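Chemist: next come a sequence and a model predicted from it.
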Amino acid sequence: MDTFRIAVMIGSLRQDSLNRKLALALAGMAPPEFKFHHCRIDDLPPYNQDDDGRPPEPVRRLKTEIADAQGVLFVTPEYNRSIPGVLKNAIDHASRPYGQSAWAGKPAGVIGVSVGSIGTAMAQQHLRNILAYLDMPTLGQPEAFIANREGLFDDKGHVGLDDSRRFLQTWMDRYTAWVRDHAKM
């Protein structure tokens, strides 16, 4: 495969989101054959099973973006010790109707940044439980619970701290290898 398309699911809608910054910084650390597409989730209606037979256009678009990807990168904050509702809504939409999930078999990476000292540990654990049910092979190690601190992102959006940059580069190297390995299957 010459190009690997990665669907990026950012769990925050905030314009100045730390997780959006992290997703952009990570994309800059990937090999050139990896192309990252940020999936739009802010226009999805609340999931309603009554709509499974006639999903609205934003849902069809999301499912197509995921289906066209060779991997999925989840970059999420932690809200009340779990994932944000907007991310769960997107996951539910793309997994339905039952038996027609766009997620099945897509290799996933889970990461996030938060102002809290434990980063996004609880949100990531909840997300991993969901992804296991959706049959998404998910990178297990290294885990990455990033706590935001002064200088994490520089004014150009790059990771500004050397130790953080090295760690995130190791994470990205493992994630891209994970996607490559699953593409061979």
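Modeler: Thanks, I have the structure now.
Chemist: hey, let's count contacts and neighbours off CA atoms from now on
Modeler: OK.
Chemist: need the contact list for residue 168.
Modeler: Contact analysis of residue 168 by CA atoms under 8 Å, 6 or more residues apart in numbering lists 26, 144.
Chemist: one more: the one 5 residues further on?
Modeler: Listed by CA under 8 Å, 6+ apart, the contact set of residue 173 reads residue 30.
Chemist: host element of it?
Modeler: Using DSSP states H and E, residue 173 sits within helix 162-183.
Chemist: equivalent analysis for residue 112, please.
Modeler: Going by DSSP H and E, residue 112 is in strand 108-114.
Chemist: measure the residue nearest to the spatial centre of the chain to residue 154 for me?
Modeler: Central residue of the chain (CA atoms, centre = their mean): residue 74, 1.2 Å from the mean position. Distance from residue 74 to residue 154, counting by CA to CA, to the nearest Å: 22 Å.
Chemist: ok, back up a step: buried residues in the helix holding residue 173?
Modeler: 165, 168, 169, 171, 172, 174, 175, 176, 178, 179, 180 (16 or more other CA atoms under 10 Å).
Chemist: which two of these have the greatest separation?
Modeler: The span of the buried residues of helix 162-183, defined through CA to CA, is set by 165 and 180 at 22.2 Å.
Chemist: the structure to be compared is supplied as follows:
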Amino acid sequence: MSETRILTLVGSLRAGSINRQLAEAAVQTAPEGVDISIYEGLAEIPFYNEDLDVPGSVPAQVEALRTAVDGVDAVLLLTPEYNGTLPAVLKNAIDWASRPYGAGAIKGKPVAVVSASISPNAAAWAHGDTVKAVGVAGGVVVESATAQFATIGERFGQTHPSQDAEALTQLGAVVHQLVTAATAQVNA
């Protein structure tokens, strides 16, 4: 059996982001035969603009993102909640990965969404908006591959999520479900 490759996109650019830490913890839950990588460079990708999205004009940062998404079996998105929705950087990555329309790198790709917020609602609005954006973009949202973390400032303020057994269990379940979906798609 070949290795299952998962690309993780983190919707927070902050150096000390707990969403980033959750992504790092998810990497640790990868079983043998599963490679999870965290994409670097979302901050350098320009906002989606059809004037830039033409052959010969697509920015190199966008080509790199599209190549990365195209080259994996599944995508794991981690989103905080900014003003009641997903952050622009994550939405922008989804937009670029969805193009060209009907044939974008994310089309048909299994996608899991994990959300985390300092609020008690666990970024539920951002989670829902991310699921919606991915579905419209052509990704296949794996509904069973989901986790939502609330009050993360208190929960992970002094401890990295990789040291939280419950968080690792939840993230491990997300990874397992995403791998199952990716494997089923490859074997279909």
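Modeler: Here it is on my side, so go on. Being a predicted model, the structure only gives us computed values, none of them experimental.
Chemist: re earlier: where does the helix holding residue 173 of the first structure end up in the second structure?
Modeler: The aligned range for helix 162-183 of the first structure in the second structure is 165-186, by TM-score structural alignment.
Chemist: same deal with stretch 123-135 of the first structure?
Modeler: The aligned range for stretch 123-135 of the first structure is 126-138, by TM-score structural alignment.
Chemist: wait, residue 110 of the second structure sits on residue 182?
Modeler: Yes. Residue 110 of the second structure lies in contact with residue 182 (CA atoms under 8 Å); the separation is 6.1 Å.
Chemist: report the buried residues of stretch 8-23 of the first structure.
Modeler: Within stretch 8-23 of the first structure, the residues that count as buried by 16+ other CA under 10 Å are 8, 9, 10, 11, 12, 17, 18, 19, 20, 21, 22, 23.
Chemist: and the second one, that's in a helix?
Modeler: Same thing as residue 9 of the first structure. No. Secondary structure of residue 9 of the first structure, determined by DSSP: H, G, I helix; E, B strand; the rest coil: strand, with no helix assignment.
Chemist: map residue 103 of the first structure onto the second structure.
Modeler: So, by TM-score structural alignment, residue 103 of the first structure is matched to residue 106.
Chemist: which residues touch the longest strand seen in the second structure?
Modeler: Ranked by residue count and defined by DSSP state E, the top strand of the second structure is strand 140-149. By CA under 8 Å, 6+ apart, the residues outside strand 140-149 of the second structure that reach it are 107-117, 122-124, 127, 131, 134-135, 170-171, 173-178, 181.
Chemist: now the strands: where do they sit in the first structure?
Modeler: Counting by DSSP E, the strands of the first structure are 4-10, 34-38, 71-75, 108-114, 145-147.
Chemist: distance to residue 97 of the first structure added to these, as JSON lines?
Modeler: Shown next, in JSON lines, are the strands of the first structure (distance: least, CA to CA, whole Å):
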{"stretch": "strand 4-10", "distance to residue 97 of the first structure": "20"}
{"stretch": "strand 34-38", "distance to residue 97 of the first structure": "23"}
{"stretch": "strand 71-75", "distance to residue 97 of the first structure": "20"}
{"stretch": "strand 108-114", "distance to residue 97 of the first structure": "21"}
{"stretch": "strand 145-147", "distance to residue 97 of the first structure": "32"}
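Chemist: wait, which of these is closest to residue 93 of the first structure?
Modeler: Distance to residue 93 of the first structure, taken as CA to CA, is lowest for strand 4-10 among the strands of the first structure, at 13.1 Å.
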